[in-house]
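1. could you look at this predicted model? Sequence included:
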Amino acid sequence: MPPEENAQTRVAIVTGGSRGIGREAVTRLGADGYSVVVGYAGNRELAEAAVKEIAAVGGRAIAVQADVAEEDQVAALFDAAEAEYGGGGVDVVVHAAGRMYLAPVADLDLAKLDALHRTNIRGTFVVAQQSARRIRRGGALITFSTSVVALALPGYGAYSASKGAAEALTMILARELRGRDITVNTVAPGPTATDLFLEGKDEETVARMAAMPPLERLGTPADIAEVVAFLASPAGHWVNGQVIRANGGIV
């Protein structure tokens, strides 16, 4: 990406952009001057709130509903970006959409396993496929895994396995995009104070997990969005094909 390129002309798509880390990434990229497409699965109200937040500070954003596991709907995210922002293309894709179910391997409902695979594996692959076809030169694809892949916590088997698939894709796609000047990286947060993480956990469990990193706290969506912004920026463009464990030193 040429260093002289003005970030005000650049376009970003964020899946899972209505909540949690995705929402914070939308806000952060909007503050950096990106024109943003906020991809959301079902909560239009939250997605529109993110759009209004960016508009309130002079930025540009639209909300587009899409199931990340459906090729035509993900393609429509890119179509919407090109139609709304002048047809020049998309520079950054942040794939933050995800699903989590926790249970021991012996007890997990296989219907939930299928749902995890559909969103976390197929969805990541579909978004990566469209990104590989349509991100313009100098751009970046940023996907998400989890530090639980390295922590190997009981109860996280199905979720961790689905995110391990995203990690496996990262370097392969980076190499397949040789000559395109496009980076592919995966961010693997540790325990982060989002609705997805906090759901179903009692205060004792949350406190115990917050104490695990040497920094002795949970991560915040803003912590992770800063990593995303770096990888999307010219400063982060030499980082490629990597899984970045943003977790306060937990592993």
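-> Thanks, I have it.

2. for the rest of this, base every contact and every neighbour count on C-alpha atoms.
-> Will do.

3. my read: Ala63 touches Tyr40, true?
-> Yes: here Ala63 reaches Tyr40: they are 7.3 Å apart, a contact under CA atoms under 8 Å.

4. which neighbours do those two share?
-> Any residue near both Ala63 and Tyr40 by CA atoms under 8 Å, 6 or more residues apart in numbering counts here, and that gives Ala47.

5. past the strand or helix carrying Leu231, which element shows up next along the chain?
-> Following DSSP states H and E, one finds Leu231 within helix 221-232. In the C-terminal direction, the helix or strand that comes right after helix 221-232 (DSSP H and E) is strand 243-244.

6. from the contact counts, what lies against that following strand?
-> Under the contact criterion of 3 or more CA pairs under 8 Å, 6 or more residues apart in numbering; DSSP states H and E, strand 243-244 touches strand 183-187.

7. list the contacts of the strand it packs on.
-> 138-146, 166-167, 170-171, 173-174, 227-228, 231, 237, 239-246.

8. give the buried residues for the very next helix or strand once past it.
-> Sequence order places helix 195-198 as the next helix or strand after strand 183-187, per DSSP H and E. Residues of helix 195-198 classed as buried by neighbour count (16 or more other CA atoms under 10 Å): none.

9. what's the longest helix that the chain contains packed up against?
-> Secondary structure assigned by DSSP state H gives helix 157-176 as the longest helix of the chain. On a contact count with 3+ CA pairs under 8 Å, 6+ apart, helix 157-176 meets helix 110-116, helix 123-134, strand 135-144, helix 148-151, strand 183-187.

10. could you redo the last one with a cut-off of 10 Å?
-> Helices and strands touching helix 157-176, by 3 or more CA pairs under 10 Å, 6 or more residues apart in numbering; DSSP states H and E, are helix 110-116, helix 123-134, strand 135-144, helix 148-151, strand 183-187, strand 243-244.

11. comparison target, given below:
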Amino acid sequence: MTTRSRVALVTGASRGIGAETARQLAADGFDIVLAARSEMPLQHVAADITTTHDGAAHAVPTDVTDPDAVAALVETTLERFGRLDTVVVNAGTGERRNVPLTELSLAEYRTVRATNVDGAFYTTRAVVDHLRETDGALVFVGSYKGKYPSTSTPVYAASKWWLRGFAQSVAGRVGPDGVAVSLVNPTGVTTDFGRDTRDQTNEELLDAEDALSASDVAETIVTAVDQDAPGAITELDLFRRDIYERF
């Protein structure tokens, strides 16, 4: 295992889009710092990366809803690698589908907000100055539901609408300083998203032949990361080909 010249931090990296993004960034020549709450799955991804690639993969169990934990994550990254070139803000959670607003618990609402909104803010706040130093890349994983209404999951959709506005506003702040800010909006992806809130995960619910895979989204994220200056992929919609049929 050798140390490479570029370092990427990925949140929500223990499974799904985050884990696959970490793998593809490692294949692209990055050392990787993986963050998520679940330590054992995170360690498994790190071990897989170090076995498959020459670079380093360091797992840091982190709850992105805790600003002190996020600050410690970034500090650990810098202590270990000395720099930060790319950050993928991927950690997120959903809500139960089709629950009347009057029956949606405040705890569930706050969980979605804390992870998807507060977690994205805490992560961004902790990394932007370090990305300025390297002319780095900051990628937010949004959603199709961040551009169109979702009657089945209005709180989740609202959190992704917020993320979209935040990402583009941050781009206005740090783009002039050399940081490339990108927002990737996928439609439904065949992962275990929904495992804590639904009877069926996306992997069980979606037809793999028609839906996106985690690998599809990760490939798009890496494309955004690899965009050469002065260009930046500011927003990229990665939709299944038949998505507009529903309209």
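-> Great, that's in hand. Predicted model, so just to flag it, every value in this text is computed and none were measured.

12. which of the helices and strands packed on helix 157-176 of the first structure sits closest to Ile250 of the first structure?
-> Nearest of these to Ile250 of the first structure, taken as CA to CA: helix 148-151 at 8.3 Å.

13. tell me which other helices or strands the closest one touches.
-> Counting contacts by 3+ CA pairs under 10 Å, 6+ apart, helix 148-151 of the first structure packs against helix 157-176.

14. corresponding residues in the second structure for the helix it packs on?
-> Using TM-score structural alignment, helix 157-176 of the first structure corresponds to residues 154-173 of the second structure.

15. what are the buried residues along the matching stretch?
-> Using 16+ other CA under 10 Å as the test for burial, stretch 154-173 of the second structure gives 154-164, 166-168, 170-171.

16. what's the average distance of that stretch to the first structure?
-> Averaged over the aligned pairs, stretch 154-173 of the second structure sits 0.7 Å from the first structure after superposition, using mean CA distance after the TM-score superposition for the first structure.

17. so what's the gap between that stretch and the chain middle?
-> 13 Å (CA atoms, centre = their mean, to the nearest Å).

18. from Thr191 of the second structure, how far off is the nearest residue to Gly194 of the second structure once chain neighbours are set aside?
-> Once flanking residues are discounted, Gly194 of the second structure sits nearest to Thr201: 4.8 Å by CA to CA, 6 or more residues apart in numbering. Distance of Thr201 of the second structure to Thr191 of the second structure, given as CA to CA, to the nearest Å: 7 Å.

19. please apply the same query to Ile49 of the second structure.
-> Ile49 of the second structure sits at a distance of 19 Å from Thr191 of the second structure (criterion: CA to CA).

20. who's more crowded, those two?
-> The neighbour comparison of Ile49 of the second structure against Thr191 (other CA atoms under 10 Å) goes to Ile49, with 24 against 20.

21. so what corresponds to the more buried one in the first structure?
-> For Ile49 of the second structure, the residue aligned by TM-score structural alignment is Ile54.

22. in stretch 15-35 of the first structure, what counts as buried?
-> Under the neighbour-count criterion of 16+ other CA under 10 Å, stretch 15-35 of the first structure has 15-31, 33-35 buried.

23. give me the distance between the two termini of that stretch.
-> First-to-last distance for stretch 15-35 of the first structure - CA to CA - comes to 14 Å.

24. so where in the second structure does it end up aligned?
-> Under TM-score structural alignment, the match for stretch 15-35 of the first structure is residues 11-31.

25. the match of Ile49 of the second structure belongs to a strand, doesn't it?
-> No: Ile54 of the first structure: not assigned to a strand; according to DSSP: H, G, I helix; E, B strand; the rest coil it is helix.

26. pretty sure it is touching Gly30, no?
-> Yes: using CA atoms under 10 Å, Ile54 of the first structure is in contact with Gly30, at 6.0 Å.

27. mutual contacts of those two, please.
-> Taking CA atoms under 10 Å, 6 or more residues apart in numbering as the contact rule, Ile54 of the first structure and Gly30 both touch Val36, Arg60, Ala61.

28. gap between the last one and Asp195 of the first structure?
-> In this structure, Ala61 of the first structure and Asp195 of the first structure are 23 Å apart, going by CA to CA.

29. for the second one, same thing?
-> Taking CA to CA as the measure, Arg60 of the first structure and Asp195 of the first structure are separated by 26 Å.

30. now the most centrally placed residue in the second structure: how far from Ile17 of the second structure?
-> With distances taken as CA atoms, centre = their mean, the residue of the second structure nearest its centroid is Asn90 (1.3 Å). Distance, Asn90 of the second structure to Ile17 of the second structure, by CA to CA: 8 Å.

31. now the common contact residues for these two.
-> Residues touching both Asn90 of the second structure and Ile17 comprise Val10, Thr11, Val141, with contact defined as CA under 10 Å, 6+ apart.

32. kindly tell me how buried the first one is, as a neighbour count.
-> Other residues within reach of Val10 of the second structure by the criterion other CA under 10 Å amount to 24.

33. got it, and the last one?
-> Residues near Val141 of the second structure, counting by other CA under 10 Å, number 24.

34. ok, now how distant is the alignment partner in the first structure of it from Ala168 of the first structure?
-> Aligned by TM-score structural alignment, Val141 of the second structure pairs with Phe144 of the first structure. To Ala168 of the first structure, Phe144 of the first structure is 12 Å away according to CA to CA.

35. shared neighbours of the two, anything?
-> Residues touching both Phe144 of the first structure and Ala168 comprise Thr186, Val243, with contact defined as CA under 10 Å, 6+ apart.

36. still on that earlier bit, return the distance of the match of stretch 15-35 of the first structure from the chain's centre.
-> With CA atoms, centre = their mean, you get 10 Å for stretch 11-31 of the second structure.

37. I'd assumed Ala22 was in contact with Val89 of the second structure.
-> No: using CA under 10 Å, Val89 of the second structure makes no contact with Ala22, being 11.8 Å away.

38. any residues in contact with both of those two?
-> Among the neighbours of Val89 of the second structure, those also in contact with Ala22 (CA under 10 Å, 6+ apart) are Leu9, Val10, Thr11, Gly12, Ala13.

39. farthest-separated two in those?
-> Pairwise distances across those (CA to CA) peak at 10.1 Å, for the pair Leu9 and Gly12.
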